[in-house]
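Student: what follows is a protein structure lacking sequence information:
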């Protein structure tokens, strides 16, 4: 049975989300192009794609027009960047379809350089939605002075025989007293410490992981530049819960202030989840 049916000549919107825990996915629609119109709540420049990499926690909306031969077609999702590729398929059927889907499934791209180049094609649609000032009073993020720069480096190490993941060398654990409750009753200093991690990231070669509450203090309405730096051999997906940010650049290697010259300060997409490729920022 088909997952979806389409009437010839009609255009349909599909929202594709990666709700997994680890693997990036490549999504493609057999015999059709996908027009990207939205990602994570932001309207995008409407480019056409044969396939899209969707990383953990990300959602894309695409338009697909039923303008091909009336029959069945596969929609395909396959894992990326792992040795043993897993493939999931579903049938989309034209309402007057008269034939099965072709067994020739469109191939997925190989390597993360392709995915990096695709990221660079994503642009915010500046002609969609009403203009509104941000909390700093500007209508455009590229004209706001940066108040603070925080580099966040992910790492992994064993602590007491258990694998722990850490940010700037600290692996977060919740204290017995909830953080906001401790603040409300004025006992935060007895429950946890603010800013146990440095804004400078992780020192070169540092491998020690400390298990503790990891709470970063920030000033209301500061405009913060956050650098996600991945020293690991596998892709990492970063999510800022309750916040959106402008993904202005992804590059291999380590970040340095000179890299700001490569930022997209015009039409980077506002989003809440971003992939960081191996040995990249």
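Tutor: Noted; the coordinates are in hand. Quantities reported herein were computed from a predicted structural model and do not represent experimental measurements.
Student: from here on, contacts and neighbour counts on C-alpha atoms
Tutor: Noted.
Student: run through the helices of the stretch 51-200 of the chain in chain order.
Tutor: Assigned by DSSP state H, counting those that start in this stretch, the helices in the stretch 51-200 of the chain fall at 112-119, 179-184, 188-191.
Student: make a markdown table from these and add distance to residue 57 and mean neighbour count to it.
Tutor: A markdown table is the format used below for those (distance: least, Cα to Cα, whole Å; neighbours: other Cα atoms under 10 Å):
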| stretch | distance to residue 57 | mean neighbour count |
| --- | --- | --- |
| helix 112-119 | 15 | 15 |
| helix 179-184 | 25 | 13 |
| helix 188-191 | 31 | 13 |
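Student: so which of these comes closest to residue 278?
Tutor: helix 112-119 (8.8 Å; Cα to Cα).
Student: about what we covered before: can I get the helices of the stretch 51-200 of the chain in JSON lines with distance to residue 102?
Tutor: Listed next are those as JSON lines, based on distance: least, Cα to Cα, whole Å:
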{"stretch": "helix 112-119", "distance to residue 102": "26"}
{"stretch": "helix 179-184", "distance to residue 102": "55"}
{"stretch": "helix 188-191", "distance to residue 102": "61"}
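Student: tell me the residue furthest from the middle of this protein?
Tutor: residue 98 (39.0 Å; Cα atoms, centre = their mean).
Student: the closest residue to that residue other than its chain neighbours: neighbour count?
Tutor: Spatially, and ignoring its direct neighbours in sequence, residue 98 is nearest to residue 71 (5.1 Å; Cα to Cα, 6 or more residues apart in numbering). Here the count is done by other Cα atoms under 10 Å, and residue 71 has 16 residues near it.
Student: what do you get for the one 4 residues further on?
Tutor: Applying other Cα under 10 Å, we find 20 residues neighbouring residue 75.
Student: in contact with it, which residues are there?
Tutor: When contacts are counted by Cα atoms under 8 Å, 6 or more residues apart in numbering, residue 75 touches 27, 28, 29, 30, 89, 90, 91, 92.
Student: roughly how far does the closest residue to it other than its chain neighbours sit from residue 13?
Tutor: Once flanking residues are discounted, residue 75 sits nearest to residue 29: 4.5 Å by Cα to Cα, 6+ apart. Distance, residue 29 to residue 13, using Cα to Cα, to the nearest Å: 12 Å.
Student: put this next to the previous one:
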């Protein structure tokens, strides 16, 4: 009987995955994106806000609903696009929000309407995808509830949601300029000054010189005031004895993070919108672009509060712990911070711990999407750091991604061969003799559009291969995000992936489905996806500076089945010729 029940449930999950969602409500929003003064970590700066607030408004919907966002670009000096992270955009690839891939940027003063269906429940978010706008604060939560008839394989009494990110006092324009300099003038973004929980952190104001009290310099010096309400510690309010679903998302621009709750274990139950086999953990590694749900029971002494903490992992930490308060009570701003020391995460360079935790995340029985038995396409993608024309770049199989002025999706739909060589494809493999622990000897690296093409329903295996940077004895964590899809994570390993040695280590039984996955230093990560969503989809490192420096590719699939691109998504590059002035 149990087997029959499991089979029925699994069949229902597959049908829900393949079939279009039932038509739900239309949820409409009007947003204006503009520069605002804000003090996320008590240091006042200019951030990119929505309707005068930071972080942006939370969107809450039910699976099958249509989201309609009228987005006005109120910024006077730059374009705009918003990506709906984790939403597959089935039938609406032109609303994925990647400038020069799925649409033209929204110009200052223009209004663009995004309209798409959220087809399945889960924890998601949205963020700016133009330049480094995510790093400037353009992001917010997007939570999709299941329809009432859908089974949820765990119970809880309440729900909390937080977004984690890292924060700099330097503007994104200064950061972008530094990344684009020649030779020794190159300036990396450096380590963040603060870690924020739900948009709030606390910088040590004593490290900033006091600002003059009068002009002409009073507006030109950083102002830090720890009594500002905008940087008051975020409070997670719980009641004794109750169990809470805590939704966690990382929109970090650089840092791999580790989240933990003082005195409380967590049970991991959801990853990137998919239910996973419950895993009890004391802390959670979370990489940029990932989302999780954990269950937390308020089973400690209710007479005191506890720390919620986030620390840097994977990089030598130079950033203080980010803190919030787990408050037994009403969670008001008067909740006293704990008097205990902040909890400590595993060592920043304990990568074995990180890999072991990643391998514990597997799909939940009864909610597994069947894995295709075999792939007919395989990509071996080697990421390297290179010098191209005197500039430091990242490259994939020796090609560093550079966006062009014409959206890739439009080039395919309108056969704009002057914009792209649509028949060309970057290398699908790299030399097996490559020494991943040596400084990259790649004098032939070039800049390009990095467009791989697939037929509709191709099953594609991708091996992400990490290597040494230009700095000796240095390799970094890279979280890779695929737009328009979820994929099965089949395995992780160290060294160069070799089929005869590593194929037997892959998980074909209960691989988790994700939209973002980490590749660890000097290691490889193996994933599989089905190219069943016609469109042009970015696949890139979710670290802002790395993608800006070329660490990404484009997947064009089923381009003979593309839906008609709306006029509002066109008008730049060679698509300008498609329109005539009235």
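Tutor: Noted; the coordinates are in hand. The shown structure was predicted, so the numbers you read here are calculated from the model rather than taken from an experiment.
Student: where does the TM-score land?
Tutor: Overlay of the two chains. TM-score (TM-score structural alignment, normalised by the length of structure 1): 0.89; 271 aligned residues with a Cα RMSD of 2.1 Å.
Student: report the contact partners of residue 124 of structure 1.
Tutor: So residue 124 of structure 1 contacts 42, 43, 44, 45, 267, 268, 269, 270 (Cα under 8 Å, 6+ apart).
Student: how near is it to residue 54 of structure 1?
Tutor: With Cα to Cα as the criterion, residue 124 of structure 1 and residue 54 of structure 1 are 17 Å apart.
Student: now residue 41 of structure 1
Tutor: 15 Å.
Student: neighbour count for the two, which is higher?
Tutor: residue 54 (23 against 15).
Student: hang on, that one packs against residue 22?
Tutor: No. Contact criterion Cα atoms under 8 Å: residue 54 of structure 1 and residue 22 do not qualify, at 11.6 Å.
Student: ok, back up a step: what lines up with the residue nearest to residue 75 of structure 1 in structure 2?
Tutor: Aligned counterpart of residue 29 of structure 1 in structure 2: residue 261 (TM-score structural alignment).
Student: same deal with residue 54 of structure 1?
Tutor: Match for residue 54 of structure 1 (TM-score structural alignment): residue 286.
Student: list the contacts of that match.
Tutor: Applying Cα under 8 Å, 6+ apart to residue 286 of structure 2 gives the contacts 249, 250, 256, 257, 258, 259.
Student: now neighbour count, secondary structure and distance to residue 444 of structure 2 too, for the residues you listed, in CSV please.
Tutor: CSV is the format used below for the contacts of residue 286 of structure 2 (neighbours: other Cα atoms under 10 Å; DSSP: H, G, I helix; E, B strand; the rest coil; distance: Cα to Cα, whole Å):
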residue, neighbour count, secondary structure, distance to residue 444 of structure 2
249, 28, strand, 38
250, 23, strand, 35
256, 24, strand, 31
257, 24, strand, 35
258, 22, strand, 38
259, 22, strand, 41
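Student: and residue 404 of structure 2, how far from residue 447 of structure 2?
Tutor: Distance from residue 404 of structure 2 to residue 447 of structure 2, by Cα to Cα: 11 Å.
Student: over to residue 139 of structure 2?
Tutor: Taken as Cα to Cα, the span from residue 139 of structure 2 to residue 447 of structure 2 is 29 Å.
Student: just to revisit the earlier point, tell me which of the helices of the stretch 51-200 of structure 1 lies nearest to residue 229 of structure 1.
Tutor: Among those, helix 112-119 comes nearest to residue 229 of structure 1, with 14.9 Å by Cα to Cα.
Student: could you tell me how far that closest one lies from the centre of the chain?
Tutor: Offset of helix 112-119 of structure 1 from its chain centre (Cα atoms, centre = their mean, to the nearest Å): 13 Å.
Student: give the aligned range of it in structure 2.
Tutor: By TM-score structural alignment, helix 112-119 of structure 1 lines up with residues 351-358 in structure 2.
Student: what mean distance separates the matching stretch from the matching residues in structure 1?
Tutor: Its aligned residues in structure 1 lie a mean 0.7 Å from stretch 351-358 of structure 2 after superposition (mean Cα distance after the TM-score superposition for structure 1).
Student: before we move on, the earlier item: the contacts of residue 124 of structure 1 in strands, which ones?
Tutor: Of those, the ones assigned to strands by DSSP state E are 42, 43, 270.
Student: reformat these as JSON lines; add neighbour count.
Tutor: Listed next are those as JSON lines, based on neighbours: other Cα atoms under 10 Å:
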{"residue": "42", "neighbour count": "19"}
{"residue": "43", "neighbour count": "20"}
{"residue": "270", "neighbour count": "20"}
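Student: Throw these into JSON lines and include distance to residue 222 of structure 1, thanks.
Tutor: Output for those, formatted as JSON lines (distance: Cα to Cα, whole Å):
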{"residue": "42", "distance to residue 222 of structure 1": "22"}
{"residue": "43", "distance to residue 222 of structure 1": "25"}
{"residue": "270", "distance to residue 222 of structure 1": "17"}
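Student: and these, which is closest to residue 141 of structure 1?
Tutor: Nearest to residue 141 of structure 1 among these, with distances taken as Cα to Cα, is residue 270, at 10.0 Å.
Student: what's that closest one aligned with over in structure 2?
Tutor: By TM-score structural alignment, residue 270 of structure 1 lines up with residue 513.
Student: okay, strands next: where are they in the stretch 101-250 of structure 1?
Tutor: 148-159, 162-167, 170-171, 210-211, 224-230, 236-239, 245-246 (DSSP state E, counting those that start in this stretch).
Student: okay, those in TSV with distance to residue 263 of structure 1 and mean neighbour count next?
Tutor: As requested, the strands of the stretch 101-250 of structure 1 are exported to TSV (distance: least, Cα to Cα, whole Å; neighbours: other Cα under 10 Å):
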stretch	distance to residue 263 of structure 1	mean neighbour count
strand 148-159	14	17
strand 162-167	24	16
strand 170-171	29	22
strand 210-211	33	16
strand 224-230	11	20
strand 236-239	19	18
strand 245-246	10	18
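Student: which one of those lies nearest to residue 114 of structure 1?
Tutor: Between these, strand 236-239 lies closest to residue 114 of structure 1; by Cα to Cα that is 16.4 Å.
Student: let me see the contact set for the alignment partner in structure 2 of residue 17 of structure 1.
Tutor: Following TM-score structural alignment, the counterpart assigned to residue 17 of structure 1 within structure 2 is residue 249. Neighbour list for residue 249 of structure 2: 123, 124, 125, 162, 163, 164, 286, 289, 290, 291, 292 [criterion: Cα under 8 Å, 6+ apart].
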